[in-house]
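K.L.:
Okay, predicted coordinates and the sequence, questions at the end:
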Amino acid sequence: MLKKKFLVMTILVPGITYSWHKSFCHSWSSNDFATGQVWAVYNGKAFLPRQYTRIDDIITESQVCVTFLEPLPILDHEIDWKKENIPIVCGKFKVSGISVNLEMSQFSYLVYSVKSNDEQFYRIYPVKGEIWALYKNWNSKWKRSDYENCQCQVVQILSDLREREEITIARLEEVKGCLTFFHWKQFDGFDLTHTVSESAMIGFSHRIPAFRVPGIGRYGIPESSWHLEPIALPPKQRI
């Protein structure tokens, strides 16, 4: 179990400044890691949690030895993305031959993954309850230029692939005036939901760590809102 971390955060809302402690931050310690775990780490030009690693050893109180996982594309558009070196965050992954020592501050979250019976690969897909960034208007014909100029929408996962061959997601929108708080988006009083097939899950950009803030309603923010990790927000939505 992950050891709880406490950090005082200050969020600005028009006319209000307030702080609270949260059990969530990147001040990990050696007690948070165990050999064989899969973690997401921040990397790449956008510095988002799009790279998966397997924990091999705890080196010091601030460093961990890991081996990177690499995608195992199956469908044509997945193979094309890997050839163009576009990040793939959903699907099958295998252990690469690249091992490095990383600072614990580079780790984002512990990944839920399912190993194959012979432990040759891992299956990583969005899990019910998680918050993810999804590419807007993604389709299987996307090229590198489409990826580089894309925008993302924020969604909550409502069902798992374990339940059927697609997942249901709900569209989230920013709480007005609160750059890191998101809640369900509605149209004419109805929640905006739709399904994503397994073959289209390459359209997910990355998971965004998020948590609830009890008592936030007193500041005019819906209690059902999620507070999203600021540095994991899609680049065009970061503060």
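P.N.:
Right, received. Where do you want to start? It should be emphasised that the depicted structure is a prediction, and the values quoted were computed from it without experimental measurement.
K.L.:
switch to C-alpha atoms for all contacts and neighbour counts from now on
P.N.:
OK.
K.L.:
so where's the longest helix in the chain?
P.N.:
helix 76-83 (DSSP state H).
K.L.:
okay, now the residue lying closest to residue 224 once chain neighbours are set aside: neighbour count?
P.N.:
Spatial nearest neighbour of residue 224, excluding adjacent residues (C-alpha to C-alpha, 6 or more residues apart in numbering): residue 183 at 6.6 Å. As a burial measure, residue 183 scores 21 neighbours (other C-alpha atoms under 10 Å).
K.L.:
Residue 183 and residue 174 touch, don't they?
P.N.:
Yes - in this structure, residue 183 is within contact of residue 174 by C-alpha atoms under 8 Å, at 6.5 Å.
K.L.:
for this protein, which residue is closest to the average position?
P.N.:
Geometric centre of the chain, nearest residue: residue 207, 1.2 Å, by C-alpha atoms, centre = their mean.
K.L.:
And here is the other one:
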Amino acid sequence: MIKKVDGDDIAVSWVELSPQGKDEEKWIKKNLPATCGRFKVERATNETFDTAHFSHMVQAEDGKKWEYDIYPRTGQVWALYKDWSMDWSEEDLSKCEHYVAEILEVTGSVVKVLLLTKVVDYNFVFKPEKEGGVEQVMEIPLSENLRFSHQIPAFQLTEEFDGSLRGYWELDSASVPKPYI
């Protein structure tokens, strides 16, 4: 959590997942990363970093005192673990594959996502994945929030290349899972 910005220096306090159930407790005991869920301020520090250490701002909602909820939001792009399992180890995580998906809708119990696929001849441009002309949509229960690997900063294209890429997503090159590059 960013506490203060002074020129190119940023003072932070560290946050950690505040487990909301046995699955999340099991996940953090295995020292696996979590990018969405309820987070609490772990410790206040005066550590500072330069701006090069940060990729993008994450939107959080205030929870209880010193806790913040970070979940996918409609219109964002996220990487999701393929074939995800609560039984994964650090080794499983290091060799896993990913989906790239646009968040279509978030309800009280489900996140609906549209799978994206890379556009041929463009390194970081993605479009909706279709199978038999049908867009590939998945519903992920909020109870599987650990399946979300990380948010990918992105923007939708409009008039680039005479509008031929209109509605497609250009993704941040540093955040795209490596096999897609």
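P.N.:
Sure, I can see it. What you are looking at is a predicted structure, and each value in this text was computed from that prediction instead of being measured.
K.L.:
re the thing from before, distance of the aligned partner of the residue nearest to the centre of structure 1 in structure 2 relative to residue 141 of structure 2?
P.N.:
Matched by TM-score structural alignment, residue 207 of structure 1 corresponds to residue 151 in structure 2. Going from residue 151 of structure 2 to residue 141 of structure 2 by C-alpha to C-alpha, to the nearest Å gives 17 Å.
K.L.:
ok, for residue 166 of structure 2, nearest residue in space, not its chain neighbours?
P.N.:
residue 158 is the one closest to residue 166 of structure 2 (C-alpha to C-alpha, 6+ apart), at 4.4 Å.
K.L.:
which residues sit in contact with that neighbour?
P.N.:
165-167 (C-alpha atoms under 8 Å, 6 or more residues apart in numbering).
K.L.:
Highest neighbour count among the residues you listed?
P.N.:
Tallying neighbours with other C-alpha under 10 Å puts residue 165 at the head of the contacts of residue 158 of structure 2, with 18 neighbours.
K.L.:
what's the counterpart of that residue in structure 1?
P.N.:
In structure 1, residue 165 of structure 2 lines up with residue 222, judged by TM-score structural alignment.
K.L.:
and that match, which of the three is it?
P.N.:
Classification of residue 222 of structure 1 by DSSP: H, G, I helix; E, B strand; the rest coil places it in coil.
K.L.:
related to what we said a few turns ago, surely the match of residue 207 of structure 1 meets residue 75?
P.N.:
No - using C-alpha under 8 Å, residue 151 of structure 2 makes no contact with residue 75, being 11.2 Å away.
K.L.:
related to what we said a few turns ago, the residue nearest to residue 224 of structure 1 and residue 171 of structure 1: what is the separation?
P.N.:
Per C-alpha to C-alpha, residue 183 of structure 1 is found 8 Å from residue 171 of structure 1.
K.L.:
again, but for residue 77 of structure 1
P.N.:
Between residue 77 of structure 1 and residue 171 of structure 1 the computed distance is 25 Å (C-alpha to C-alpha).
K.L.:
Likewise for residue 92 of structure 1?
P.N.:
Per C-alpha to C-alpha, residue 92 of structure 1 is found 25 Å from residue 171 of structure 1.
K.L.:
try residue 233 of structure 1
P.N.:
15 Å.
K.L.:
Who has more neighbours out of those two?
P.N.:
Between residue 233 of structure 1 and residue 171, residue 233 has the larger neighbour count (other C-alpha under 10 Å), namely 23 against 20.
K.L.:
Could you find the counterpart of the more buried one in structure 2?
P.N.:
Under TM-score structural alignment, residue 233 of structure 1 pairs with residue 176 in structure 2.
K.L.:
Equivalent analysis for residue 168 of structure 1, please.
P.N.:
With TM-score structural alignment as the criterion, residue 168 of structure 1 pairs with residue 112.
K.L.:
Quick check: which element contains its match?
P.N.:
strand 110-118 (DSSP states H and E).
K.L.:
And the next helix or strand after that strand against structure 1, how far off on average?
P.N.:
Sequence-wise, the next helix or strand downstream of strand 110-118 of structure 2 (DSSP H and E) is strand 125-128. Averaged over the aligned pairs, strand 125-128 of structure 2 sits 0.3 Å from structure 1 after superposition, using mean C-alpha distance after the TM-score superposition for structure 1.
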